[in-house]
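Student: pasting the sequence and the predicted model now:
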Amino acid sequence: MSETLNVVMNEEARRFEIELEGDVAFAEYRLVDHGIILPHTVVPDAFEGRGVGSQLAKAALGYAREQGLKVIPTCPFIAAYIAKHPEWHDIVHDTYRRQLGID
């Protein structure tokens, strides 16, 4: 079951975060020339199955779209999320499209 959670962009730590019951789930990002690398996502075990990772992915991808950035999804979770959701395929960097099977 997925619940709506507040995702915060923590620019100092360079990650999108969701605080839950004193713990933090996050998706790291690195801004590069005309792109955003999404290298790592962490969701504490206690919050798996609640859609936390998906909400982090949506926030990061939404930010990329708003800023006109191409996504470089080196995080396996983010890459799998994009592959399953065609609405994000257009913002994937050309170099990574084939790896995701969206070429």
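Tutor: Arrived safely.
Student: okay, CA-based contacts and neighbour counts for the rest of this
Tutor: OK.
Student: and the residue nearest to Pro44 when sequence neighbours are not counted, what element?
Tutor: In this structure, Pro44 finds its nearest non-sequential neighbour in Ala25, 6.3 Å apart by Cα to Cα, 6 or more residues apart in numbering. Following DSSP states H and E, the helix or strand that holds Ala25 is strand 23-28.
Student: counting by contacts, list what that strand packs against.
Tutor: strand 15-20, strand 41-42, helix 52-67 (3 or more Cα pairs under 8 Å, 6 or more residues apart in numbering; DSSP states H and E).
Student: and here's the other structure:
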Amino acid sequence: MEISVIDVPENNRYEARSDGSTAGFAAYTLTDELIVFTHTEVDPAFEGKGVGGALVRGALDDVRKHGKRSVLPVCPFVKSWIGRHPEYADLVYDAPATTAKD
């Protein structure tokens, strides 16, 4: 199943789409410095097919690409996904700085 993730700013959300259908979304609120992910939802017809993970990864990749805002993951799904994927931790607002180990 092919999943594409697009930003739909007029609806304040990223959408995961498959074959023209909206499979899920991640709602957000914007400030000058932050993108606050508030809620993630996957259509029941697409549950268990990796849509949620693809959605969060696609949204965070887009945030990284634009480089303007830090992420505040209020949504428990987004927060736990980032916890399992530490390569995205640097996007999180107020994340501790990593130090190089000798």
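Tutor: Nice, I can see it. Just so we're clear, the structure is a prediction, and the values are computed from it rather than from any experiment.
Student: wait, what's in contact with the residue nearest to Pro44 of the first structure?
Tutor: Glu17, Ile18, Glu19, Thr41, Val42, Val43, Pro44, Val52, Gly53 (Cα atoms under 8 Å, 6 or more residues apart in numbering).
Student: wait, the fourth one sits on Phe26?
Tutor: Yes. Taking Cα atoms under 8 Å as the definition, Thr41 of the first structure is a contact partner of Phe26 at 5.7 Å.
Student: the more surrounded of the two?
Tutor: Legend: neighbour count by other Cα atoms under 10 Å for Thr41 of the first structure and Phe26, higher for Phe26 (25 against 20).
Student: how close does the more buried one sit to Asp90 of the first structure?
Tutor: 24 Å (Cα to Cα, to the nearest Å).
Student: and what of Ala83 of the first structure?
Tutor: On the measure of Cα to Cα, Ala83 of the first structure and Asp90 of the first structure end up 11 Å apart.
Student: the more surrounded of the two?
Tutor: Ranked by neighbour count (other Cα under 10 Å), Ala83 of the first structure and Asp90 place Ala83 first, with 18 against 14.
Student: what span of the first structure lines up against stretch 42-60 of the second structure?
Tutor: Alignment of stretch 42-60 of the second structure against the first structure: residues 43-61, by TM-score structural alignment.
Student: how long is the matching stretch end to end?
Tutor: Counting by Cα to Cα, you get 17 Å between the two ends of stretch 43-61 of the first structure.
Student: check stretch 80-88 of the second structure too.
Tutor: Start-to-end, stretch 80-88 of the second structure (Cα to Cα) is 11 Å.
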